[in-house]
Structures are given as C-alpha cells and as structure tokens.
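Enquirer: whatever this is, show me its structure:
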Amino acid sequence: MQRRTILQALALVGMVPAISFAKASQPVINVYKSATCGCCTEWITHLEKNGFKVNAHNVPNTAAYRTKFGVPQALGSCHTGVVNGYALEGHVPAADIKRLLAEKPKAKGLAVPGMPMGSPGMEVEGEPADAYDVVLFQADGSSRVYRHYAAK
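Expert: The predicted structure is shown next:
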C-alpha cells in the first residue's frame, strides 16, 4: 500500500511541470480595441473560453493598429488582434485562429470584415445569425475565403 502511495505521489509531481508548461505555451493574443466597445469585450471572452490568453489594450484609434499590422482597409472591423505574427481583424472565431496557427500559411492574417451578427462577440439571443466569411489576407492586400459560415 505504501509503495502505491509513493508511486502516485511521484506521478503527480511529475505532472505538475507539464501542466504548468501547457498553460505557459498557450498563444497570447494582443487585442487593440476601444475602451467602450462591448462586442470587443465579448470577442475576448470567446477567445479566453477557447484557451487563448488575451492582453487587451484600450486605444483611442483602432484604425492606426489596422495600418500598423497590415490589415487592408476594405477588411476593417472594430478591433485588431495579433498572435504569433498574424493580424486578426474583427470577430474571427477561435477555431479559425487555431487552424491558422496549426497550418502556418504564408499570410498576413485573418479578418471578418464588418461586424456580422452571429459572429463571436456579436451573438444576440433569439436573433438570426448572418452568413459571413473569414478571409485570409496577404501583405499585398490580396485575399481569399478561409472559411464560410452560413446564416442561421
């Protein structure tokens, strides 16, 4: 009995560094948003619920961050995030960010142009969700649909 207790304790001690390392290795997303934007805060909550650590920065002019991180003006929304060198514009779903980070395409980032109803942070209970696209964009401004979400 004592041997089993010792082995269990050793196994637990061995797991503690792995658990700490797993949390430390989660991607950090820096988000630049307006201090008064509720949907931006809801998007951050969506990201955190999906395992991302988020550093939110309230800024007076979000457009300056779109320019700084190379987001084409036509793909603009209400906040800009940055993770592992990729720009994230608007209400990009966490699943698409995870896919981006796993696939590591040669691209500047992802965007959900505008503020489509039903996208993460833009959900309204009892209201239908709009169809929208998550767009993968390049440094030269070209883009393609990365994922399409149907209306609900």
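Enquirer: going forward, measure contacts between C-alpha atoms and count neighbours the same way
Expert: Noted.
Enquirer: residue 115: how many residues sit nearby?
Expert: Residue 115 has 18 neighbours, counted by other Cα atoms under 10 Å.
Enquirer: now do residue 108
Expert: Around residue 108 there are 22 residues (other Cα under 10 Å).
Enquirer: how much space separates it from residue 100?
Expert: For residue 108, the distance to residue 100 (Cα to Cα, to the nearest Å) stands at 11 Å.
Enquirer: repeat that for residue 25.
Expert: Taking Cα to Cα, one finds residue 25 at 16 Å from residue 100.
Enquirer: also residue 51?
Expert: For residue 51, the distance to residue 100 - Cα to Cα - is 15 Å.
Enquirer: give me the more crowded residue out of these two.
Expert: The neighbour count for residue 51 versus residue 100, taken as other Cα under 10 Å, is higher for residue 100 (18 against 14).
Enquirer: one more to put side by side:
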Amino acid sequence: MILKHSLYGLMATLLAAPALAAPITVYKSLSCTCCEDWVSHMQASGFEVDVINGDNLTPIKKLAGVNAELASCHTGIIDGYVIEGHVPASDVRQLLKQQPEVRGLTIPGMPQSAPGMDIPGSPYEVLSFDTQGNTAVFNRYPG
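Expert: Here you go, the predicted structure:
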C-alpha cells in the first residue's frame, strides 16, 4: 500500500522547481521484476533512483496526469516531469536537456524490446504528452 505521505511527496515533487541532478522517484509494485530491471537500467545509466513500492498505483498515475491510454507498469517523477513505463534513460536525459513544455514521456503498455523488458524484436515509440493528454512521438526504436 502506498502511504499517504507518498502522495503528498509526489505532489510536492510535481510542483517543485526543477533541480540540478535530481533523483528520479519511481512508484512501482514490489513484485514487478521488469520494473526492477528498468530501475537497474536507470542506475546503470547514471541516474540516482528512489523507489517507492505500493500495491495500488492508480492514485499516483492520476495525480501525475497519466490516463489509461498512456499507462504502463511504473511511474517516475524527475525534475517535474513524469516518466511512465520503460522509457530509455537516453530519452530521459534528452528530455531534461531540452526541457520541452510537456508533462512527460511514456511508453504505453510494456513493449518487449524496451529497457527492463529486454526481449529484442518489437519496435516501439516513446511519446511525449501534455497536461491535456495530447501526444507526439519523441523517439522511435526498431526493437
């Protein structure tokens, strides 16, 4: 169960001004091994990761502005941006460098080739999304 203070912490993180080299806070299920593998991918790419495990991520996703069509298995927050699902660390780094006016990045669902899944062969797209749920292709991967 996600503790109430975690929701308040998420809200504070979302409203805070961007910080330099802020860690990414990842909300995930304790039993999800692909989420753990994505956390390892982010750590191996130089990100500091704070993990908060919970058994109901719906309130976190709702507060973060992630609708059902954009959802995946875990939700991250970094420098005021939402990172939903198995987004490659290089795309997170690019987002932080460019600082576009978007809510965040997502890979809806769980593409088999994405970091943390690591089964080659499935092409996928990383989408940016705004507060209204509009999306645009941020990057494409051949799988």
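Enquirer: once they're superposed, tell me the TM-score.
Expert: Aligned and superposed, the two chains score 0.84 in TM-score terms (TM-score structural alignment, normalised by the length of the second structure); 124 aligned residues with a Cα RMSD of 1.0 Å.
Enquirer: give me the neighbour count for the counterpart of residue 49 of the first structure in the second structure.
Expert: Under the alignment (TM-score structural alignment), residue 49 of the first structure pairs with residue 44 in the second structure. Residues within reach of residue 44 of the second structure, counting by other Cα under 10 Å, total 11.
Enquirer: in which helix or strand would I find residue 19 of the first structure?
Expert: Element membership for residue 19 of the first structure (DSSP states H and E) is helix 2-24.
Enquirer: for that helix, packing partners?
Expert: Contacts defined by 3 or more Cα pairs under 8 Å, 6 or more residues apart in numbering; DSSP states H and E place helix 2-24 of the first structure against no helix or strand at all.
Enquirer: show me what contacts the residue positioned nearest the centre of the second structure?
Expert: Nearest to the geometric centre of the second structure sits residue 83, at 2.2 Å (Cα atoms, centre = their mean). The neighbours of residue 83 of the second structure, taking Cα atoms under 8 Å, 6 or more residues apart in numbering as the test, are 75, 76, 77, 92, 104, 105, 106.
Enquirer: then it would be within a helix, right?
Expert: No - under DSSP: H, G, I helix; E, B strand; the rest coil, residue 83 of the second structure sits outside any helix and is assigned strand.
Enquirer: confirm residue 7 of the second structure sits in a helix?
Expert: Yes - counting by three-state DSSP, one finds residue 7 of the second structure located in a helix.
Enquirer: in helices only, show me the contacts of residue 83 of the second structure.
Expert: The helices, defined by DSSP state H, take in residue 92 from the contacts of residue 83 of the second structure.
Enquirer: check the contacts of residue 83 of the second structure and tell me the two furthest apart.
Expert: 75 and 92 (12.9 Å; Cα to Cα).
Enquirer: more neighbours, the two?
Expert: It is residue 75, of residue 75 of the second structure and residue 92, that has more neighbours when counted by other Cα under 10 Å, with 24 against 20.
Enquirer: how about that one, what's its partner in the first structure?
Expert: Match for residue 75 of the second structure (TM-score structural alignment): residue 80.
Enquirer: so what's its match closest to, chain neighbours aside?
Expert: Nearest residue to residue 80 of the first structure, sequence neighbours excluded (Cα to Cα, 6 or more residues apart in numbering): residue 89, at 4.6 Å.
Enquirer: ok, that neighbour - contacts?
Expert: By Cα under 8 Å, 6+ apart, the neighbours of residue 89 of the first structure are 66, 71, 75-81, 109-113.
Enquirer: closest to residue 10 of the first structure among those residues?
Expert: Looking across the contacts of residue 89 of the first structure and measuring by Cα to Cα, the closest to residue 10 of the first structure is residue 81, at 41.0 Å.
Enquirer: how far away is the residue nearest to the closest one when sequence neighbours are not counted from residue 55 of the first structure?
Expert: With sequence-adjacent residues excluded and distances taken as Cα to Cα, 6+ apart, residue 81 of the first structure is closest to residue 31, at 4.1 Å. Using Cα to Cα, one gets 6 Å for the distance from residue 31 of the first structure to residue 55 of the first structure.
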